[in-house]
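1. got a sequence here, can you model it:
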Amino acid sequence: MVKKRDIKVKRMLEFFIEATEQVIEKEGVQHVTARKIADLAGYTSSTIYNYFEELNHLIFFGSLRFLDEYITDLSKYIDREEEPLEKYLSSWECFCKHSYNNPQIYNVIFISDLGSELNELLKRYYKIYPNDLLKLPEEIKMLVMENDLSKRSKGMLHNAVQNKHLSDESLEAIVDITILMWKGMLTTLLNNRTHYTPEQATAITMNYIREIMSHYTK
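-> A predicted model of the protein is given here:
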């Protein structure tokens, strides 16, 4: 039986997360403050810290609210492929497309230092919003519940190693180089150091990833 206190805590967490989502949507993630969140939620700033260890954790949770389109698209991109190498490429194409369109959000979720075990934060988030996981296929759920891009990528390429299309050493190289290229492009877009559109940035990144794949695959 769910205790009244647990219901109250869950409701408070939702108030603050959804207020954070509203601030991000209206002003951008870089302009989120505890006061703005608290004002929208109808509480004092100090109340936030009764429920979240750090403001960055709350910003992380609020940012996760913007992943719905990516997660929906990811299923479509992966389902259209049969081979593990092609699934890997499609998953990265989808990730680049969405992250380059919203670099601030993806920087918060996948790059910024949150001073905590990120997968534990993800578990806490989906405990608050369990219905967000119910509709997902197991393959997608595995990706969504793993924040570490390296582990996500290696998981997708595991079958390619099993099928002898990749060696363990090649897998490590492909994953490391892919992530470095993505981070470089995302940071470039984030800092307005290029005139690439998100579509152009995605095409360029994917061309490089395909070149790396062709170099290392058997």
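
2. only C-alpha atoms from now on, for both contacts and neighbour counts.
-> Will do.

3. which parts of this structure are strands?
-> Assigned by DSSP state E, the strands in the chain number zero.

4. show me the helices in it, by range?
-> With DSSP state H, the ranges of helices along the chain come out as 4-27, 34-41, 45-48, 55-64, 68-79, 84-101, 103-110, 118-128, 131-134, 138-144, 149-162, 168-190, 198-216.

5. for these, which one ends up most surrounded?
-> Between these, the one whose residues have the most neighbours on average, counting mean count of other Cα atoms under 10 Å, is helix 55-64 (a mean of 22).

6. determine the angle, from 0 to 180 degrees, between that helix and helix 103-110.
-> Relative orientation of helix 55-64 and helix 103-110, computed by axes from the mean of the first three to the mean of the last three Cα atoms, to 10 degrees: 120 degrees.

7. show residues contacting helix 55-64.
-> Counting contacts by Cα atoms under 8 Å, 6 or more residues apart in numbering, the residues outside helix 55-64 that touch it are 16-21, 24, 29, 32, 34, 48-49, 52, 105, 108-109, 114, 121, 125.

8. now the angle from it to helix 34-41?
-> Computed with the same axes, to 10 degrees, the direction of helix 55-64 lies at 50 degrees from that of helix 34-41.

9. tilt between helix 55-64 and helix 4-27?
-> Using the same axes, to 10 degrees, helix 55-64 lies at 70 degrees relative to helix 4-27.

10. can I assume residue 123 is in contact with residue 144?
-> No. Counting by Cα atoms under 8 Å, no contact exists between residue 123 and residue 144, whose distance comes to 10.4 Å.

11. how much space between the residue lying closest to residue 213 once chain neighbours are set aside and residue 46?
-> Counting by Cα to Cα, 6 or more residues apart in numbering, residue 174 is the residue found nearest to residue 213 once chain neighbours are left out, at 6.6 Å. For residue 174, the distance to residue 46 equals 45 Å [Cα to Cα, to the nearest Å].

12. please apply the same query to residue 123.
-> Counting by Cα to Cα, the gap from residue 123 to residue 46 is 24 Å.

13. equivalent analysis for residue 37, please.
-> Counting by Cα to Cα, the separation of residue 37 from residue 46 is 11 Å.

14. and for residue 159?
-> The spacing between residue 159 and residue 46, counted by Cα to Cα, is 49 Å.

15. what's the answer for residue 201, then?
-> With the distance defined as Cα to Cα, residue 201 ends up 41 Å from residue 46.

16. what do you get for residue 169?
-> Counting by Cα to Cα, the separation of residue 169 from residue 46 is 49 Å.

17. please name the nearest non-neighbouring residue to residue 176.
-> The spatially closest residue to residue 176, leaving aside those adjacent along the chain, is residue 150, at 7.1 Å (Cα to Cα, 6+ apart).

18. please give me the structure for this one as well, since I'd like to look at both together:
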Amino acid sequence: MNNKEIQRQRMYSYFITACQDLIKEEGMDQLTIRKISDKAGYNSATLYNYFENLDQLKALSLLDNIKPYFYSIRSLYNMDLNLIDRFLLIWREYAKYSFRNPQVYTEVFESSNSDNILSYIDKYFEYFPSDEFSKEDDVYNLVYNRDMKQRDKVLLDPEVGAGYISEKQAKYLISGIYALHIGMCNQVLNGYYDDSDQALNLFMNYLIDMFLLNSNVDENKAELLNRVSSLKLNENM
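-> You can find the predicted model right below:
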């Protein structure tokens, strides 16, 4: 990477970080080009040298926020896990990161703006190339695919194929999990829990109850909960 490219990436980072800070401080609805430019220490004209408009900058800022989730899922797919544990751990990681930052994760994955935000993923990795990023792998399709049905298919097809769950059970289960997740995200936003870990522990209890009731898996809940809750991932990026 030459000096010009390094400087360009630095400028991207300055504006993206400023946008992220403002989302935390004031919320997404309050974002303006002027506020972001002032926060980054540059004028609006400079911002437009690097970004097309506010929507693009906002989307790239949100996508930058979910990188830790992307890397955690990549770590899961590199581990020798059975299908049940991997399914539950994927949801554990999503809940963990989304409860820490519910405003961002619900906007990216579970809002009317999701398709538009995820449409910028190629642009994001053009700005910030990653050796770990590949459109061809399951991690991309699970995390960044704009089609929620396709994401669910990647997540559930292995379990259906192995006979752990029927297609009918899969549709019912996934609808219930999404409803549970979005409801708990709203509670986190409204200060219902002492911290995100409390919300995560409750979510995992509910999740495993739902999974065991709507699958053909015969496992002890306490043992399964302990196994998937205690597993550590390498979160280094």
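
19. quick one: TM-score?
-> Once superposed, chain against chain, the TM-score is 0.77 (TM-score structural alignment, normalised by the length of structure 1); 208 aligned residues with a Cα RMSD of 3.3 Å.

20. re the thing from before, just checking, the residue nearest to residue 176 of structure 1 touches residue 174?
-> No. Using Cα under 8 Å, residue 150 of structure 1 and residue 174 do not qualify as a contacting pair, with a distance of 10.0 Å.

21. between those two, which contacts overlap?
-> Shared contacts of residue 150 of structure 1 and residue 174 (Cα under 8 Å, 6+ apart): none.

22. show me the contacts for the corresponding residue of structure 1 for residue 106 of structure 2.
-> Aligned by TM-score structural alignment, residue 106 of structure 2 pairs with residue 107 of structure 1. Applying Cα under 8 Å, 6+ apart, we find residue 107 of structure 1 in contact with residue 186.

23. from residue 26 of structure 1, how far out is the nearest residue to residue 14 of structure 1 once chain neighbours are set aside?
-> The shortest distance from residue 14 of structure 1 to any residue that is not its chain neighbour, by Cα to Cα, 6+ apart, is 7.4 Å, and that residue is residue 128. The span separating residue 128 of structure 1 from residue 26 of structure 1 equals 23 Å under the rule Cα to Cα.

24. try residue 153 of structure 1
-> Using Cα to Cα, residue 153 of structure 1 is found at 33 Å from residue 26 of structure 1.

25. contacts for stretch 6-15 of structure 1?
-> Judged by Cα under 8 Å, 6+ apart, the contacts made with stretch 6-15 of structure 1 from elsewhere in the structure are 41, 51, 128.

26. what residues does the first one make contact with?
-> Same thing as residue 41 of structure 1. If a contact means Cα under 8 Å, 6+ apart, then residue 41 of structure 1 has 15, 16, 19 as its contacts.

27. and if you look at residue 94 of structure 2?
-> The contact partners of residue 94 of structure 2, taken as Cα under 8 Å, 6+ apart, are residue 69.

28. quick check: residue 141 of structure 2 vs residue 183 of structure 2, distance?
-> Residue 141 of structure 2 sits 25 Å away from residue 183 of structure 2 when distances are taken as Cα to Cα.

29. now residue 152 of structure 2
-> The span separating residue 152 of structure 2 from residue 183 of structure 2 equals 19 Å under the rule Cα to Cα.

30. and residue 87 of structure 2, by the same measure?
-> Here the criterion is Cα to Cα. By it, residue 87 of structure 2 lies 20 Å from residue 183 of structure 2.

31. next one: residue 82 of structure 2
-> Taken as Cα to Cα, the spacing of residue 82 of structure 2 relative to residue 183 of structure 2 amounts to 29 Å.

32. residue 12 of structure 2 now?
-> The gap separating residue 12 of structure 2 from residue 183 of structure 2 is 34 Å, by Cα to Cα.

33. residue 151 of structure 2 now?
-> Residue 151 of structure 2 is 20 Å from residue 183 of structure 2, where distance means Cα to Cα.

34. can you count the residues close to residue 227 of structure 2?
-> Residue neighbour count, defined by other Cα atoms under 10 Å, stands at 12 for residue 227 of structure 2.

35. what do we get in structure 1 for it?
-> Following TM-score structural alignment, no counterpart is assigned to residue 227 of structure 2 within structure 1.

36. which strand or helix spans residue 227 of structure 2?
-> helix 221-230 (DSSP states H and E).

37. give the other helices and strands that that helix contacts.
-> Contact analysis of helix 221-230 of structure 2 by 3 or more Cα pairs under 8 Å, 6 or more residues apart in numbering; DSSP states H and E lists helix 83-100, helix 196-213 as its packing neighbours.

38. now do the contacts for the residue opposite residue 15 of structure 2 in structure 1 once aligned.
-> Taking TM-score structural alignment as the criterion, the aligned counterpart of residue 15 of structure 2 in structure 1 is residue 19. By Cα under 8 Å, 6+ apart, residue 19 of structure 1 lies in contact with 37, 38, 40, 41, 62.

39. could you measure from residue 19 of structure 1 over to residue 190 of structure 1?
-> As for residue 19 of structure 1, its distance to residue 190 of structure 1 is 24 Å (criterion: Cα to Cα).

40. before we move on, what about residue 70 of structure 1?
-> Residue 70 of structure 1 sits 19 Å away from residue 190 of structure 1, going by Cα to Cα.

41. same check, this time on residue 87 of structure 1
-> For residue 87 of structure 1, the distance to residue 190 of structure 1 (Cα to Cα) stands at 27 Å.

42. could you do residue 26 of structure 1 as well?
-> Distance, residue 26 of structure 1 to residue 190 of structure 1, using Cα to Cα: 18 Å.

43. could you do residue 108 of structure 1 as well?
-> 11 Å.

44. residue 67 of structure 1 too?
-> Taken as Cα to Cα, the spacing of residue 67 of structure 1 relative to residue 190 of structure 1 amounts to 18 Å.

45. and residue 142 of structure 1, by the same measure?
-> According to Cα to Cα, residue 142 of structure 1 stands 28 Å off from residue 190 of structure 1.

46. follow-up on the earlier one: so who does the residue nearest to residue 14 of structure 1 touch?
-> Residue 128 of structure 1 is in contact with 10, 13, 14, counting by Cα under 8 Å, 6+ apart.
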